[in-house]
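>>> how would this look folded up:
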Amino acid sequence: MRSWLGYPKACPYIGTRGKNVLKTGYIIISFVTGGQMLSNTWGDYLLSDKTRRETLFGDLAKIMLSLNRVKLPRIGSLTSDDNGLIELKNRPLILRHQTFENEGIPTIPRNSTYHSVEPYVLDLLQLHDNRIHYQANAIHNLKDGQEQFAALTMMRGLLPQFISRQYRDVPFVLTLTDLHASNIFVDENWHITSLIDLEWACCSPIELQTPPYWLTGRPIDDIEHGEHLDAFQKS
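Next up is the predicted model:
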C-alpha cells in the first residue's frame, strides 16, 4: 500500500510492544548453519588451489556487482526508524571509526552525510589528526611524528590526483567495509554460503569499491609496484 502511494516500503523487521516476561533486555540473533569460515582453510589453499581461488573471487565479484546495482544519493549509513522505514541519514560508520570513539577520539558526527567525495575524505584525514591530538601514545618519537604529519600533509595535497571528477558526486554504493576471511563462510569448494558482521556496511564512493587487499595473501604494506601489486589487480 505504501509503495502505491509513493512512500518508501517499511522493513518487516521492526520492534513490537508486548509483555516481556524477562526482567532484562535481550536480542534475538540468527546463526550460520552451512559452511565454515574461510579463514579456517585460507592458508591451506590460497596459493596451491587455483580452482578454489577462482571460485571465491567469482562469488565475491557477483556480490559486489549486485550491491553496485543500487545507486544511492549520498555517502552515509542506512538507518531504520521505529516504524521500520529504512533511510540513508546517518554517518558512514566503519569499525575503525568505532574503535577511535572507544578510545575517546572524536570522529564524524552522528547525523553527517556527504553529497560529494572530497568532504568525506577530508573528514577521514581529520580523524587521524584527532588521533594524534587525543591519543597520548599516537606518536612514538620525533621521527615517527614527523613522518605521520608529513604523510597527512602529503595526502591532503595530493587528494585531487586520486579523486576522479567523473565520480566526485555520483554514484555512491553500499560497501561491505568489514569483509575479511573470518566473516565469509564457504563450502568445501570455496563457494560463498554466508556473510556475517554486516553492521559495518555503509554507502561509499564507487572508487572505494575495490577487492579486499588480503586476497593476495599479503599485508597491505607489502602490496607495492611489481609482483604483489599485479596479483592484487588481477584479483
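
>>> From here on, just use CA atoms for contacts and neighbour counts.
Fine.

>>> Tell me where this protein has strands.
Secondary structure of the chain (DSSP state E): strands at 36-37, 77-80, 86-90, 172-175, 184-186, 192-195, 202-205.

>>> centroid residue for this structure?
Thr177 (1.3 Å; C-alpha atoms, centre = their mean).

>>> Identify the residues contacting the longest helix anywhere in the chain?
The longest helix of the chain (DSSP state H) is helix 142-162. The contact list for helix 142-162 (C-alpha atoms under 8 Å, 6 or more residues apart in numbering) reads Leu122, Leu125, Ile139.

>>> count of neighbours near Leu85?
Neighbour count of Leu85, defined by other C-alpha atoms under 10 Å: 17.

>>> what's the answer for the one 10 residues further on, then?
Each residue near Leu95 was counted by other C-alpha under 10 Å, and the total is 12.

>>> Enumerate every residue touching the nearest residue in space to it that is not next to it in sequence.
The shortest distance from Leu95 to any non-neighbouring residue, by C-alpha to C-alpha, 6 or more residues apart in numbering, is to Trp200 (6.3 Å). If you count contacts by C-alpha under 8 Å, 6+ apart, Trp200 has them with Leu93, Ile94, Leu95, Leu176, Thr177, Asp178.

>>> what about the helices in this structure?
Using DSSP H, helices in the chain cover 42-45, 50-68, 95-102, 117-134, 142-162, 227-234.

>>> still on that earlier bit, would you agree the residue nearest to the centre of the chain is in contact with Cys202?
Yes - using C-alpha atoms under 8 Å, Thr177 is in contact with Cys202, at 7.3 Å.

>>> Of all the helices of the chain, which one is nearest Asp187?
Nearest to Asp187 among the helices of the chain is helix 50-68; the distance by C-alpha to C-alpha comes to 10.2 Å.

>>> about what we covered before: in JSON lines, list the contacts of Trp200 along with distance to Ile86.
What follows is these, written out as JSON lines (distance: C-alpha to C-alpha, whole Å):
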{"residue": "Leu93", "distance to Ile86": "16"}
{"residue": "Ile94", "distance to Ile86": "19"}
{"residue": "Leu95", "distance to Ile86": "21"}
{"residue": "Leu176", "distance to Ile86": "18"}
{"residue": "Thr177", "distance to Ile86": "19"}
{"residue": "Asp178", "distance to Ile86": "21"}
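
>>> Of those, just say which sits nearest to Leu78.
Ranked by distance to Leu78 (C-alpha to C-alpha), the contacts of Trp200 are led by Leu93 at 10.0 Å.

>>> shared neighbours of Thr177 and Cys202, anything?
Jointly contacting Thr177 and Cys202 under the rule C-alpha under 8 Å, 6+ apart are Ile94.

>>> that older thread, now distance to Glu87 too, for the helices of the chain, in TSV please.
What follows is these, written out as TSV (distance: least, C-alpha to C-alpha, whole Å):
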stretch	distance to Glu87
helix 42-45	37
helix 50-68	16
helix 95-102	21
helix 117-134	19
helix 142-162	30
helix 227-234	34
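
>>> Could you also give me the structure for this second sequence? I'd like to compare it with the first:
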Amino acid sequence: MEMRMNPDDVTWEQAEETSDNWLAQFLERSILVPIAYFILEQKRGNATEFAILKKGSYNISLRLKYENEATVIRLSQPGAVFFPEEKVVNEVAVMRFIADQTSVPVPFIVHSGTKKESPLELSPFIIMDYVEHETKMYDALNTPGCPVEERGVLDPDIDRDRLEMLYGQLADVLLRLAMPALPRIGSLSQVDDFTWEVTRRPLSMNMNELVRLGGLPRSKLPKADATFSTTSSYLEALVDLNIEHLAHQRNDAVESADDCRRKFVARRLFRKLARDKRLANPSLDKGPFKIWCDDLRPANVLLNYNMQIAGIVDWEFTYSAPPEFSYAPPWWLLIEKPEYWPKGIEDWTRVFDYRLKTFLKVMKQCEDSAIQQGRLIEAQRLSGPMHDSWTSGDFWVIYAVLHSFAFDAIYWQKIDSRFFGPAESPEHAWKERLDLLDESDKDEMERLVARKLEEMETRTLS
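Here you go, the predicted structure:
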C-alpha cells in the first residue's frame, strides 16, 4: 500500500499544460528581441549574446552577455507558480535583506516588476547580475555518472576530505542565515534602504504545491496579510492545511476506504499534538524567528573553479520562520528526500545519520572559527540544536509540516510511535489509534470516506 499521498494527476496535467504552452513562446524571435531590449534599458552596454539560460521548476531565465559580464532576467512560470506577483515581491525583499544583513553571496538585483511592467506583459520578473560559476554543489556531491533525468543521490564513495570541504561551506551559509533575529513569522517587506518588516503571510513552497498539485482552494491558505507571533500558532495553521488538503484533493487522494481512514486519523492526531503544544519547544515559541528558505539545496549553490561557493540563487519561498526549522538538520545532505529514497525511509535514516556526523563536525569547526573572530556567540551555535532535533525526532515533525505530500509516510513511520507509543506496524497503527478520536471525529471520518469513495467511483466512470 502506498504510504505517500500522490498528487492529483488531473490538476498536475492542467498545470503542466499551462507551463508548456507559456514556455513554447520563448522559441519565437518576436518574443526574445523585446526581452533583450528591455534588459538593455535597465543595464546598458555592448551586448554580445542573448539566450535562454535555463528552465527551472518555477521560472525561465534568459541571459544577456556583455563583454565582461552578464545579466539575467528571470520570469515566473504560469502553471508552476500560483502566486507570481507575491512570490517576486517576497523574493526581492528577502534577497536585499540577505545581502544587507549577512555575508551570504546572492546576486545583485538590478530591477524587478509586476506582470504589467514586464516585457510583453509576460510575467512578474527579476533582472539580476549573472553569477559566474564552474559547476553546482549538486554536481559536486552527486553520484558520478548519474543520468541527468534521474534523481540525484549523494555519492556513496565520496572522498571524506572533499565531503568535509563541501559540507563546511554549506554549514557556514546556514550559520550566517540563522544570525538575523526577526520578531514575527511571515514574509519581509522593505520599508526603506535599511529597514525591513514582516508584513505578509509566509508564502511557502508547500502552499504553492498544495494549490498546484493538490487542488487546494486558495481561500484555505492563510490570508495574504497574516503573520504569526508564535511558533505554535503557525504550526497549527500548517497542520490544518494538511487536513484541508485531504478534504479537497479530488483525485488520487486515497486508494481505499481504509487508506482514507488512516490518512484522516494521522491528520487528526497530528492536529491534537499541535493544539496541545507538543510539537514545538515552549522556550522558543515567541522567537526570535529566523530566515528560512524552502528551496535552499545543493542545486541552487553555485561553485567556482576552486569548488568554493560563488553565489546562491533561487530565494523564492523564503520567509521568517520558527527557529525549529533552522535547528532541523538539512534533509538535502543526501541530495534525495526520504520519501523518494530507493531503499525506503528507514535506510535513508541510517545513511543520513552517518553523514550528519560529518556535517555536524564541520559545523562545529565553522562555529569555533566564527566565535574566535567575534562573529558568533555561543548561544548562536546550530550544531547542538541540530543534533538534538535529530535525536529527539523533532526533525521529522518539521519535515512533516513542510512536505504535505510526504506527510502520511513520515507520520506513521517516524512520529506516531514517539507520541502515542509503539504499534503493531505503521500500516495498521491507525486502527489502534481510533480510540483516541471522539465520536464526532469518527462520524466526520466516515462522511469523508463516503465522499472520497464516491469521487473515486465518479472518476472511474468518466
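
>>> Need the counterpart of Ile63 of structure 1 in structure 2.
Aligned counterpart of Ile63 of structure 1 in structure 2: Val173 (TM-score structural alignment).

>>> is it true that Ile39 of structure 2 touches Ile127?
Yes - using C-alpha under 8 Å, Ile39 of structure 2 is in contact with Ile127, at 7.4 Å.

>>> so what's in contact with these two at the same time?
Contacts common to Ile39 of structure 2 and Ile127, judged by C-alpha under 8 Å, 6+ apart, are Thr71, Ile73.

>>> The two: which has the busier surroundings?
Between Ile39 of structure 2 and Ile127, counting by other C-alpha under 10 Å, Ile127 is the more crowded of the two (24 against 20).

>>> can you pull the contacts of the more buried one?
Ile127 of structure 2 neighbours (C-alpha under 8 Å, 6+ apart): Ile39, Thr71, Val72, Ile73, Arg74, Ile109, Val110, His111, Ser112.

>>> Counting neighbours, what do you get for the closest residue to it other than its chain neighbours?
The shortest distance from Ile127 of structure 2 to any non-neighbouring residue, by C-alpha to C-alpha, 6+ apart, is to Ile73 (4.3 Å). Applying other C-alpha under 10 Å, we find 26 residues neighbouring Ile73 of structure 2.

>>> pretty sure Ile73 of structure 2 is in a strand, no?
Yes - checked against DSSP: H, G, I helix; E, B strand; the rest coil, Ile73 of structure 2 lies within a strand.

>>> what's it in contact with, if anything?
Ile39, Ser61, Leu62, Arg63, Phe125, Ile126, Ile127, Met128.

>>> The second one falls within a helix, correct?
No - assignment of Ser61 of structure 2 by three-state DSSP gives strand, placing it outside any helix.

>>> ok, and the closest non-adjacent residue to it?
Arg74 (4.4 Å).

>>> The one you found contacts Asp129, doesn't it?
No - look at Arg74 of structure 2 against Asp129 with C-alpha under 8 Å: they stay out of range, at 10.8 Å.

>>> which of the two has more neighbours?
Counted by other C-alpha under 10 Å, Arg74 of structure 2 and Asp129 do not tie: Arg74 has more neighbours, with 25 against 18.

>>> that older thread, spatially nearest residue to the residue nearest to the centre of structure 1 (excluding sequence neighbours)?
Closest to Thr177 of structure 1 by C-alpha to C-alpha, 6+ apart is Ala201, at 5.6 Å.

>>> Repeat that for Leu163 of structure 2.
Excluding the flanking residues, the one nearest Leu163 of structure 2 by C-alpha to C-alpha, 6+ apart is Leu141, at 7.6 Å.

>>> Quick check: the gap between that neighbour and Leu453 of structure 2.
For Leu141 of structure 2, the distance to Leu453 of structure 2 (C-alpha to C-alpha, to the nearest Å) stands at 44 Å.

>>> ok, these two, which is more surrounded?
A direct count of neighbours by other C-alpha under 10 Å for Leu141 of structure 2 and Leu453 places Leu141 higher, at 23 against 16.

>>> which one in structure 1 is aligned with Ile31 of structure 2?
In structure 1, no residue is paired with Ile31 of structure 2, using TM-score structural alignment.

>>> how far off strand 109-113 does the helix or strand containing Ile31 of structure 2 point, in degrees?
Take DSSP states H and E as the rule and Ile31 of structure 2 turns out to sit in helix 29-42. With axes from the mean of the first three to the mean of the last three C-alpha atoms, to 10 degrees defining the directions, helix 29-42 of structure 2 sits at 120 degrees from strand 109-113.

>>> who are the neighbours of the helix or strand that helix 29-42 of structure 2 is followed by, in terms of helices and strands?
Toward the C-terminus, helix 29-42 of structure 2 is succeeded by strand 49-55 as the next helix or strand (DSSP H and E). With contacts taken as 3 or more C-alpha pairs under 8 Å, 6 or more residues apart in numbering; DSSP states H and E, strand 49-55 of structure 2 sits against strand 59-65.

>>> tell me the angle the strand it packs on makes with strand 49-55.
150 degrees.

>>> Ile163 of structure 1: what's it in contact with?
So Ile163 of structure 1 contacts Val117, Glu118 (C-alpha under 8 Å, 6+ apart).

>>> What lines up with it in structure 2?
That one, Ile163 of structure 1, aligns with Ala280 by TM-score structural alignment.

>>> Next, find the distance separating that match from Thr391 of structure 2.
According to C-alpha to C-alpha, Ala280 of structure 2 and Thr391 of structure 2 sit 15 Å apart.

>>> before we move on, what about Val362 of structure 2?
For Val362 of structure 2 relative to Thr391 of structure 2 (C-alpha to C-alpha), the value is 18 Å.

>>> what about these two, which has more around it?
Taking other C-alpha under 10 Å, Val362 of structure 2 and Thr391 do not tie; Val362 has more neighbours (23 against 11).

>>> Without its sequence neighbours, what residue ends up closest to that one?
Sequence neighbours aside, Gly168 is the residue nearest to Val362 of structure 2 in space, at 5.2 Å (criterion: C-alpha to C-alpha, 6+ apart).

>>> burial of the one you found, as a residue count?
21.

>>> my read: it touches Met363, true?
Yes - taking C-alpha under 8 Å as the definition, Gly168 of structure 2 is a contact partner of Met363 at 6.4 Å.
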